[in-house]
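1. sequence and predicted structure below; questions after.
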Amino acid sequence: MKNRPDIGETVEWLRGRGYYGGQITHQLVEKGQAAETADIDVSDPVSVALRQSGISSLYSHQVEAIGAVQSGENVVVATPTASGKTLTYVVPGLERAIENTGKTLYIAPYRALINDQADTFEAFDTELGLGASIDIGVQTGETSRTVRQEIKGSQPDVLLTTIDQLHLSLLPYAHGKNHWRWLFQQLDTVVIDEVHMYRGVFGSHASLIFRRLNRLCDHYDASPQYICCSATIGNPVEHAATVTGQDETTFRLVDDDGSASGDRHWLFWNPPLKQDGDEDRSITDPAVDADGTVRAGHDEHPPEQIAAAIDTAPSSTIDSQAEPDGSSEPADEITLPSHQEVVGGERQSNHVESVRLFCDLVTRGYQTLVFTAARQGTEQYVDWSDKMLRDRGQHDLADSVHAYHAALNTDRRLQLEEELRSGDARGVWSTNALELGIDIGTLDVVLLDGYPGTSMSTFQRAGRAGRGEDACLVVLVGADDPLDQYTIREPEELFESGAEQAAVNPTNDAIRPDHVVCAASDHFLSPDDEDYFGPDLPSVVTDAEANDRLRRVESGDRIQWRATDSDVQWNTNIRAIDDREIDLIDRNRDEQLASLEFGAAVRDAHPDAIYRHQKQTYRVVELDLESDQALLETTSTAEYTRALREKSVTIEDTYRQSSVETHEMDAQATLGKLTVEDTVTGYLLYSNPSDDTPRECEFEEPLESRAIETTGVFITVPGDVEAMILDQVESQDEYLSALHAIEHALISLFPMEVLCDRGDIGGLSTVSHGQTTNGTIFIHDGHPGGAGLTRQAFNQLDVLLEKTFKLLQDCSCRDGCPSCIHSPHCGNANRSLNKQLALQLLSELK
């Protein structure tokens, strides 16, 4: 038993502390379960390795998955974090290596996971009995040229690599005798770990890479089985089949968890509402006396004053969102009225609450992991935690709290992972980098500093605590955000509504042509490749020929195509969809700070934008789109900027329609192909984070527009409902403000149905559009070609509208706030929003 207080006692202790009064809005306990085990025949050497590793029996779901693999089926294992999914592919990989029946290719989205799983394979290799052994190879972007050559020469039984290396280094060299031909000839098993991570644009790229892999395997008469490991999502089989290019009927779903678990205590924690003058109060820790003594159960006032200290720098979602025009002339400045007044509803910083909880819990002996959104946030909040612990006299404890994120070097990450496993690290603030299946041992508490965005991520992160039969605590601290506040107010829905669905789009015409050309470079292209890239492959090939990307080669009766660019794989960025990048240059040091995709650059680096990078503040002094460079100079300022944008939408085609009966007419919802054009016209300049009277700076000429073809949904308001609303308002602008508010709230709740981030979705509201009748709300994928998000959510629109109505109805504000209709991505800076009229309109539409 761990040397720590009982979880239930600690929850009551938190409830009894004066400054915590009222923040706990909901509490529940997920009961643990005893392990359910089963027997299965494995080879003698593997059986010895399991016993030597302390594994006397396998969980029932492990046995089911291994049995399915042994019988030749594709498998999707969708059980919770820490349920032992690793053995479902390690055992088959070991057996096939020992029996010399084929090679295993393990693929993960990130290097850290590759290294962790390589350690697992190697640990079992050392314990194999009867003199058996296997050869394991690891190739990532960090692998040296010498080691790469050694791997190709040794032809390991198990090769672990990233999806990036499969795209860049394996598929392009499939035929070379001294390269990877041996792998594709003997490939027997493909393991895709964290398959749920392959979604959206990245997943669409991955799905085309796996189709290229299937194509090469077919060429070499190899038919590998797929073992896919996934978090709990709403469509695991459909998603795995779409990603891998295999038929759904070939997959066995294993999702009945047989692992042991302890009771998991959940707290839903809502920061208090802001009061007048909150930002002006001094920052102290009411749990500490002047002499440093930590007090408990005292009657202090709620801590309402720390947000300004922790959140001094605006987040990247609040920084400027603009398109530069390259002009060096200063923009005209026009005094702008203040933001729409917010009456009630605004809450104090969730980061403040999380820091206090973190310090209290590690002080009580709990090893605690906090998940927060941003890399800089992990560093900032661990610094503040360090200070608070030292103020309490807990210097040794302060030395044992750390930040973890992907920007750390490999040695530091590995060190922190080992310290978590050993218990030396008593507390860690992390980004989602620790959400994946890296082994970090058993933790006592997981704090979620803001709702992670999806129930899938919520349960993935919560699963980091309470391994085995130990009880654990999970605290969800709500942010001042519509999705967070909906979840805090409706906690049962998190457990009862089921997981979100993952979406990918292998037919995305913004990226598919690139992979068709890559495939022609991997291995000549033929008309038969419609089986992999779709029946409209001929039109893709025709366009590629016309653009001199493919060269037709005729050999007898055969027609083939070859790629004209030998480096096409290197020129195809699978982590992005926008090929154009803008370099950000520190003009004084003549040093490149970063490169941003064009869309991100025009959002964040327009002329005169305030840009923050690595805790340094810069001002953009020039943007040259001819050379694709932005020149920045350091500055010392509390100012920040936010772009003002105008958007237009053109309906290019319609795919599906549905309707919701309302009054005498139907509200039409249509799924279609859209062209979305976004133009920056100016920006707002805020003097500091608390400024609510920014100045509007208008460019002499609008900046270069960014236009994308994508997929979207548009909802038209029935004529009788529109007439009723217009009779009550003085102008159409008020009606537009209601549509605008619904658009914001609807987008904010999209992640409840589809695995995505709110920033992946865009929208536009209009009272008059040339291609629709009546007022229309457009919701669209934010990426060229579409990532399958709005397509996936189309059938759930009625549910989303119902939840949108409930979100607005239950929020305590009168006119709108960040907890309901304000959006950090709004191109109009959250102006022209009418919550009350939106509620009335939704009551008619939902």
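-> Good, I have the coordinates. Bear in mind that the values here come from a model prediction, so they are computed numbers and not experimental data.

2. from here on, just use CA atoms for contacts and neighbour counts.
-> Fine.

3. buried sites along stretch 501-520?
-> Within stretch 501-520, the residues that qualify as buried are 501-508, 510-520, counting by 16 or more other C-alpha atoms under 10 Å.

4. endpoint to endpoint, it covers what distance?
-> 32 Å (C-alpha to C-alpha, to the nearest Å).

5. how far is that stretch from where the chain is centred?
-> When distances are taken as C-alpha atoms, centre = their mean, to the nearest Å, stretch 501-520 is centred 20 Å away from the chain's centroid.

6. circling back to that earlier point, give me the subset of the buried residues of stretch 501-520 lying in helices.
-> Arg512, Pro513, Asp514, His515, Val516, Val517, Cys518, Ala519, Ala520 (DSSP state H).

7. now distance to Asp579 too, for these, in JSON lines please.
-> Shown next, in JSON lines, are those (distance: C-alpha to C-alpha, whole Å):
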{"residue": "Arg512", "distance to Asp579": "14"}
{"residue": "Pro513", "distance to Asp579": "13"}
{"residue": "Asp514", "distance to Asp579": "11"}
{"residue": "His515", "distance to Asp579": "14"}
{"residue": "Val516", "distance to Asp579": "16"}
{"residue": "Val517", "distance to Asp579": "15"}
{"residue": "Cys518", "distance to Asp579": "15"}
{"residue": "Ala519", "distance to Asp579": "19"}
{"residue": "Ala520", "distance to Asp579": "20"}
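
8. those residues: which two are farthest apart?
-> Spatial extent of those (C-alpha to C-alpha) is set by the pair Arg512 and Ala520 at 12.5 Å.

9. just curious, which of the ones in helices among the buried residues of stretch 501-520 is nearest to Gly450?
-> Closest to Gly450, out of all of those and judged by C-alpha to C-alpha, is Arg512, at 35.7 Å.

10. now do the same contact list for the closest one.
-> Taking C-alpha atoms under 8 Å, 6 or more residues apart in numbering, we find Arg512 in contact with His205, Leu208, Pro506, Phe533.

11. any chance of these in JSON lines, with secondary structure too?
-> Output for these, formatted as JSON lines (DSSP: H, G, I helix; E, B strand; the rest coil):
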{"residue": "His205", "secondary structure": "helix"}
{"residue": "Leu208", "secondary structure": "helix"}
{"residue": "Pro506", "secondary structure": "coil"}
{"residue": "Phe533", "secondary structure": "helix"}
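
12. put this next to the first one:
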Amino acid sequence: MNESVKNFYSDNHRLKIAAYRGGYLPNERRKIEAGLRDGSIAGVVSTNALELGIDIGGLDASVMAGFPGTISSAWQQAGRAGRSSSVSLSILIASASPIDQYIIQHPEYFFGKSPESGWVDADNIYILLDQLKCAAFELPFKDGELFHSNVDEFLNYLEENGILRHAGQKWYWSDRSYPAENVSLRTSTPENVVIVNTASGRNEVIGEMDLSSAKFMLYKGAVYMHQGDRYIVKELDLENHRCYIEDSKENYYTDSIVKTDIKMLNQDDVSMHGGVECIEGDVLVRSQATKYKKLKYHTHENIGYGEINLPADEMHTRAVVLVFRESSMVGKVFAEIAEALKTEIIQKLGTLLKNIAPVFLLCDPRDIGIAERVKDTEFANPCLYIYDRYPGGTGISEGFLKNIGRIVEGAYELVSGCPCESGCPSCIGPTSGGFAFIEAGGAGAGGAGTAGSDDAGSMGPDAADNMGQGAADNMGEVNIKLMVIDFLRKWMDAWARSNK
């Protein structure tokens, strides 16, 4: 890393910097932390692994490359600097992502809100069993003792599996393991894949990665980075939790293409919220990396593809489904959109809601998953699935439902206030030129702007409402961004009418 940023004339004044992340081996991380404390390392480029529980001494400044995703993470990262009595500086450089732009445009959400809620569903069987194990290890359970609720059924299950032993009206820990080591603070699984460098026959372990992430980042042919050095994956042995890599000089990085399938397992509740049908229940999320892209460093030019042959990752979790039936107010609005445009519109809505929801739910963006369906096989209508990205769910999908009005309003404010003409990474994401082609007389171009419109990006909602007739009556192009603005405005109107 120091070589890649080296100044030819000053040699960086012999200042040393280091890279840091959770996947490094413990002794390597401790060495970097010691270097920061004693001053032999002047700076560190890190993931969020340095946020909590690590004493790294007093740094003078911290620079956050993009909003970390949560308010608590932002304060933790800012707090890495100025831990002594000296003056310090913390800088947040916003990226083009929608959540970054929303925070910059609405600083009151950052400075006025308390840190994130701890989204924990105490009834989640995965969480509950792990916590029961840790509690029993510390102190035996008594018969009939409450632990959030009656847990006799779970205690019996643990005894059947040899983890607990029942004697004298108490439940004692009987397993040889230490239960807390199987509870991960960063991922939903404690299982890791060990990364082995096989260059020159060394077989040296240089890092590790959680099992779930390995399927999407350590596939055969993937480029793996470690301390600024590049390696290429030769084999991923999932059965033995080993990944074998070797040195690489390739001038590209890799990015997997993931296919996600969702199956509704059961429906707990069906209700109407703001003119749209909302269904709460359990879902099975099946994610599989099928291909990967080779992207050049610096330019991000796509120079090729590769195949990935790994098993899918399955997760049973909680979800809320927004069903746009034509019988609902919002469903009628969506039905008016031209068929050729529905796929792109619902994808942009999904992107927008996924990026805005964390601001109102006070959670990490990585905790939320969204899948868009133009015609869902389960409900035979356009749908948006919002699901928890944690086995069993943590309550985030239910939180989304409670805050759906504020989330839609926030999405509208972001995209209508973005100065771009036809969509950009800071609002609805990139589009095919920002415009889409429809045939003459295409139904439902209402709210679409023609390609020749002056100042299309700055038009208000009333202007957007009148933009589509010419595009619908003539062969031409429509502005996807204006269509999304118009849809969100009508969704907010439906919400207001339904709450009267």
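-> Nice, thanks for sending it over. All values reported here derive from a predicted model rather than from experimental measurement.

13. about what we covered before: how do the contacts of Arg512 of structure 1 look in structure 2, which are kept?
-> Here is what carries over to structure 2 from those, by both residues aligned by TM-score structural alignment, their matches' C-alpha atoms under 8 Å: Pro506.

14. list the contacts of Gly228 of structure 2.
-> Gly228 of structure 2 touches Met1, Ser4, Ala19, counting by C-alpha under 8 Å, 6+ apart.

15. between those residues, which has the most around it?
-> Counting neighbours by other C-alpha atoms under 10 Å, the top entry in the contacts of Gly228 of structure 2 is Ala19, with 17 neighbours.

16. am I right that that residue sits in a strand?
-> Yes. Under three-state DSSP, Ala19 of structure 2 sits within a strand.

17. Cys278 of structure 2 versus that one, what's the distance?
-> With C-alpha to C-alpha as the criterion, Ala19 of structure 2 and Cys278 of structure 2 are 45 Å apart.

18. show me what Val620 of structure 1 aligns to in structure 2.
-> Matched across to structure 2, Val620 of structure 1 falls on Val233, judged by TM-score structural alignment.

19. apart from its neighbours in sequence, what residue is nearest its match?
-> In space, and not counting its chain neighbours, Val233 of structure 2 is closest to Ile245: 4.4 Å by C-alpha to C-alpha, 6 or more residues apart in numbering.

20. the one you found -> structure 1?
-> Per TM-score structural alignment, Ile245 of structure 2 is aligned with Leu632.

21. one step back: thinking the match of Val620 of structure 1 is in contact with Gly221, fair?
-> Yes. Using C-alpha atoms under 8 Å, Val233 of structure 2 makes contact with Gly221 at a distance of 5.2 Å.

22. Throw the contacts of Gly228 of structure 2 into TSV and include distance to Thr317 of structure 2, thanks.
-> Formatted as TSV, the contacts of Gly228 of structure 2 follow (distance: C-alpha to C-alpha, whole Å):
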residue	distance to Thr317 of structure 2
Met1	40
Ser4	43
Ala19	35
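
23. so what's the residue count around the residue nearest to Cys217 of structure 1 when sequence neighbours are not counted?
-> For Cys217 of structure 1, ignoring the flanking residues on the chain, the nearest one in space by C-alpha to C-alpha, 6+ apart is Phe184 at 5.7 Å. Per other C-alpha under 10 Å, the neighbour tally for Phe184 of structure 1 reads 25.

24. tell me which helix or strand Phe184 of structure 1 sits in.
-> In this assignment (DSSP states H and E), Phe184 of structure 1 forms part of helix 181-186.

25. run through the neighbouring helices and strands of that helix.
-> On a contact count with 3 or more C-alpha pairs under 8 Å, 6 or more residues apart in numbering; DSSP states H and E, helix 181-186 of structure 1 meets helix 200-219.

26. distance between the helix it packs on and the chain's centre?
-> Distance of helix 200-219 of structure 1 from its chain centroid, counting by C-alpha atoms, centre = their mean, is 21 Å.

27. what do you get for stretch 798-815 of structure 1?
-> The chain centre lies 24 Å from the centre of stretch 798-815 of structure 1; the measure is C-alpha atoms, centre = their mean.

28. equivalent analysis for stretch 69-76 of structure 2, please.
-> 15 Å.

29. outside of that stretch, which residues touch it?
-> 48, 51-52, 64, 67-68, 99, 110, 114-116, 358-359, 362-365.

30. one more time with 6 Å, if that's ok
-> Stretch 69-76 of structure 2 is contacted from outside by Glu51, Pro68, Pro115, Asp364, Pro365, using C-alpha atoms under 6 Å, 6 or more residues apart in numbering.

31. show me where the stretch 1-150 of structure 1 has its helices.
-> 7-16, 44-52, 60-70, 87-98, 111-127, 145-154 (DSSP state H, counting those that start in this stretch).
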